[in-house]
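**Student:** Fold the stuff below for me.
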Amino acid sequence: MTFTNRSLTRRNLFTATAALSATALVGGTAHATGATRHSWPTRLQLPGGWRPEGITLGHGPHAYVGSLAHGDLYRVSLATGRGRVVPTGLGSAHPTAGLKSDRYGRLFVSGATSGELRTVDARTGEVERIVPVGGAFVNDVILTPGAAWFTDSFKAVLYRLELGPRNVPGEAVTVPLGGDWEQGTDFTGNGIARTPDGSALLVVNAFADGGRLMRVDPRTGLARAVDLGDARIPNGDGILLLGRTLYVVQQFQNRVDVFRLNAAGTRGSLVTVIQHEGFRIPTAAAAWGDRLYLPNARFDVAEPTADTDYDVVAVAQI
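**Tutor:** I've put the predicted structure just below:
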């Protein structure tokens, strides 16, 4: 679909919700534990009407999938496909977009139109802390040593949540984005990761020059477009870095663009494109063993109901 179709669908999502989207080192989404068992399911069913956006992986192994509808989390086994709702939802005014887990059993949650950041005990589902930052659509999150970083799709800013020992959250700081950053009138900032050398942040900008990947200095907020040759990411959503390989989920294109980056994350080249018959507008990716797991957001469904079918699909890594 075109960027306009995606824009209109997401604008409807933004309006409706107001009325009522790494590696193990930086978020627990990649686990180099050897090849995934081929008997594990390649489709994980979610509850009806779930409206997923983000995904993160925990030990077990299992996935946590957030809900834009009511903010709940669904914990599902990668080995069996069986799952249960973790009682973290605060209602439709507090949706869950992007999320990441850490090694201490804590989940970091992007609050979408609630304009807040949240931390959740992954074992009990208890909301530990709510941090209002005045965001318009807090979209995605990545963990770095000492901080959790969140994007805002409608503001040219990042939110830095300071982390103490054992990742105990502290104060939140708003970091304005400058340099090459261009803010559109619709969804702009989206997925976030670290550069391979850990020196900077990588952030999707779905507006600038037809969709660019930006390298952001975490100290200043200065953004510079990453040189990806002729490649553009107009529907770029969640991103996942494994080593120097960057997976960019292109939602409405129903594909994942795979790039090979240099260490500093200043340039890269398109290696291949992953397409799969099970993609129904995927929005994020997490990795376990030799697989990627992607939730299907189905943003093309104009009016989701309590019976609308949602799932997570598993595909082979490149």
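
**Student:** drop to CA atoms for contacts and neighbour counts, all remaining ones
**Tutor:** Fine.

**Student:** Would you map the strands across the stretch 101-250 of the chain?
**Tutor:** 106-110, 116-121, 127-132, 138-144, 147-152, 157-163, 169-176, 178-179, 189-194, 201-205, 212-216, 222-225, 236-242, 245-250 (DSSP state E, counting those that start in this stretch).

**Student:** let's see this one next to it:
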Amino acid sequence: MRTSRIAALAGLAGIAATATMSFTALGKGTAASAAEGNGRPASYLLEGDPSAQGGSKFEGIGVDKETGAFYVSEVTGGEIQRGTADRTQAEEWLGGDGTDGRYTARGITVDDEGRIYIAGGPNGTGNDRPDLWVYSPEGELLAALRVPDNTAFLNDVAIGPDGAAYFTNSNDPTIIRVAEGAKTTGARSSGELARPLVPSEGVTARSADGWQATEWADGSSLITPREGFNLGGIVLSQDRSAFVVAQGTTGQLWRFSIATGEVSEIDTDGADLRNADGLVRQGRDLAVIRNFDKQLVHLELNPSATSAENVSSRATDPDRVLTTGKLLGGRMLMVDSHFDEQTAQGPYEIVTARMPR
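**Tutor:** Alright, predicted model coming up:
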């Protein structure tokens, strides 16, 4: 299966960019070179949607480390773009504007089988549209599900030790578990199955094929939602015993135990993490992307993620609002969202940087 996926991605068409901007030390450099080293581009261009109201604005990114593919979500329309580590230009992979019931998209991740999980943000809030989707590497829709909470805002997603996908909810301090089959871990689960989609959405619910969405953890005993985006970025701890989750409205990090689903606050050594969005972890190093504050914070977590040392904070490019990031080939790939623009103007880019150490 993995061999066929690599072969399929090798045929992904790429359009040579006439110009690009290099990204060095988290700032814009000159356009003198499109390559960073080993023939890899220093930044990646995304296709804008000329029909999108307010221009194209991007947010989530997922990577397939085996094939070198990455996937990027468009908030304005819900399109999904795909690129590869060795090509400057990414291209639309999945349509939006109602395709599979998707009008917006947020966080993305990829599991060991190459399946792509997409968080819908407010796509299903107050209506009967899907809250999330799962696709095969070939673009086949495997699941389009609603979650038990009709007011959920699914923000980001990570794969757990059990192979299931875990989605953060920005409206309530809950985490949603999505998996194929009815198997559960030792963590607390609501036991409530995903509600099937209504036929009018033009999407066939795939829960009959075994995909389910359940409320895995509820952190309301400690986490108080504030106005704005609450739970967002999510990564596993180094020892895989817990999820680390950012609450952007308060600048706190929360630890959700894999074994029990219980929540506790992570001591972050006084770090300012307001507007924390994407989290990127490598070993004990955790990079926290503070979107509108335009800062990248480096924390050093202990292996079980109960505490962290505040190592450093540095400014990112003042002309970009970076949101989420993922590691690919030793580099961080981060999304330039254009969230600070009333009407987004290109170029639309994924920028690269070294993981802070």
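
**Student:** hang on, the earlier thing: got TSV for the strands of the stretch 101-250 of structure 1, with distance to Q275 of structure 1 and mean neighbour count too?
**Tutor:** Shown next, in TSV, are the strands of the stretch 101-250 of structure 1 (distance: least, CA to CA, whole Å; neighbours: other CA atoms under 10 Å):
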stretch	distance to Q275 of structure 1	mean neighbour count
strand 106-110	27	28
strand 116-121	32	21
strand 127-132	36	15
strand 138-144	23	29
strand 147-152	26	26
strand 157-163	31	21
strand 169-176	35	16
strand 178-179	33	15
strand 189-194	19	29
strand 201-205	20	28
strand 212-216	21	28
strand 222-225	26	20
strand 236-242	15	27
strand 245-250	10	25
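
**Student:** Same list (the ones you listed) but as CSV, adding distance to A297 of structure 1.
**Tutor:** What follows is these, written out as CSV (distance: least, CA to CA, whole Å):
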stretch, distance to A297 of structure 1
strand 106-110, 16
strand 116-121, 21
strand 127-132, 24
strand 138-144, 14
strand 147-152, 19
strand 157-163, 24
strand 169-176, 28
strand 178-179, 30
strand 189-194, 15
strand 201-205, 18
strand 212-216, 22
strand 222-225, 28
strand 236-242, 11
strand 245-250, 12
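
**Student:** what's the closest of those strands to N12 of structure 1?
**Tutor:** Closest approach to N12 of structure 1 among the strands of the stretch 101-250 of structure 1 (CA to CA): strand 138-144, 15.7 Å.

**Student:** corresponding residues in structure 2 for the closest one?
**Tutor:** Aligned by TM-score structural alignment, strand 138-144 of structure 1 falls on residues 154-160 of structure 2.

**Student:** go on, stretch 195-202 of structure 1?
**Tutor:** Going by TM-score structural alignment: stretch 195-202 of structure 1 matches residues 237-244.

**Student:** Can you give me the end-to-end span of that stretch?
**Tutor:** Using CA to CA, to the nearest Å, one end of stretch 237-244 of structure 2 lies 6 Å from the other.

**Student:** what do you get for stretch 244-257 of structure 2?
**Tutor:** 9 Å.

**Student:** For the aligned residue in structure 2 for A223 of structure 1, list the residues it contacts.
**Tutor:** Matched across to structure 2, A223 of structure 1 falls on V263, judged by TM-score structural alignment. Each residue near V263 of structure 2 by CA atoms under 8 Å, 6 or more residues apart in numbering is listed here: G219, L222, W254, R255, F256, S257.

**Student:** about what we covered before: going by neighbour count, list what's buried in the match of stretch 195-202 of structure 1.
**Tutor:** S237, Q238, S241, A242, F243, V244 (16 or more other CA atoms under 10 Å).

**Student:** Please convert the residues you listed to a markdown table, extending it with distance to V335 of structure 2.
**Tutor:** As requested, these are exported to a markdown table (distance: CA to CA, whole Å):
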| residue | distance to V335 of structure 2 |
| --- | --- |
| S237 | 23 |
| Q238 | 24 |
| S241 | 28 |
| A242 | 26 |
| F243 | 22 |
| V244 | 20 |
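
**Student:** Nearest to S313 of structure 2, out of the residues you listed: which one, please.
**Tutor:** Using CA to CA, V244 is the member of the buried residues of stretch 237-244 of structure 2 that lies nearest S313 of structure 2, at 18.9 Å.

**Student:** isn't that closest one right up against Q238?
**Tutor:** No. Contact status for V244 of structure 2 versus Q238: not in contact, 10.1 Å apart, counting by CA atoms under 8 Å.

**Student:** Give me the common contacts of the two.
**Tutor:** With CA under 8 Å, 6+ apart as the test, V244 of structure 2 and Q238 both reach A305.

**Student:** re the thing from before, for H94 of structure 1, which of the strands of the stretch 101-250 of structure 1 is the nearest?
**Tutor:** Of all the strands of the stretch 101-250 of structure 1, strand 116-121 comes closest under CA to CA, at 8.3 Å.

**Student:** and the angle for that closest one with strand 169-176?
**Tutor:** Inter-element angle recorded for strand 116-121 of structure 1 and strand 169-176: 150 degrees (by axes from the mean of the first three to the mean of the last three CA atoms, to 10 degrees).

**Student:** Determine the set of other helices and strands touching strand 116-121 of structure 1.
**Tutor:** Applying 3 or more CA pairs under 8 Å, 6 or more residues apart in numbering; DSSP states H and E, one finds that strand 116-121 of structure 1 contacts strand 106-110, strand 127-132.
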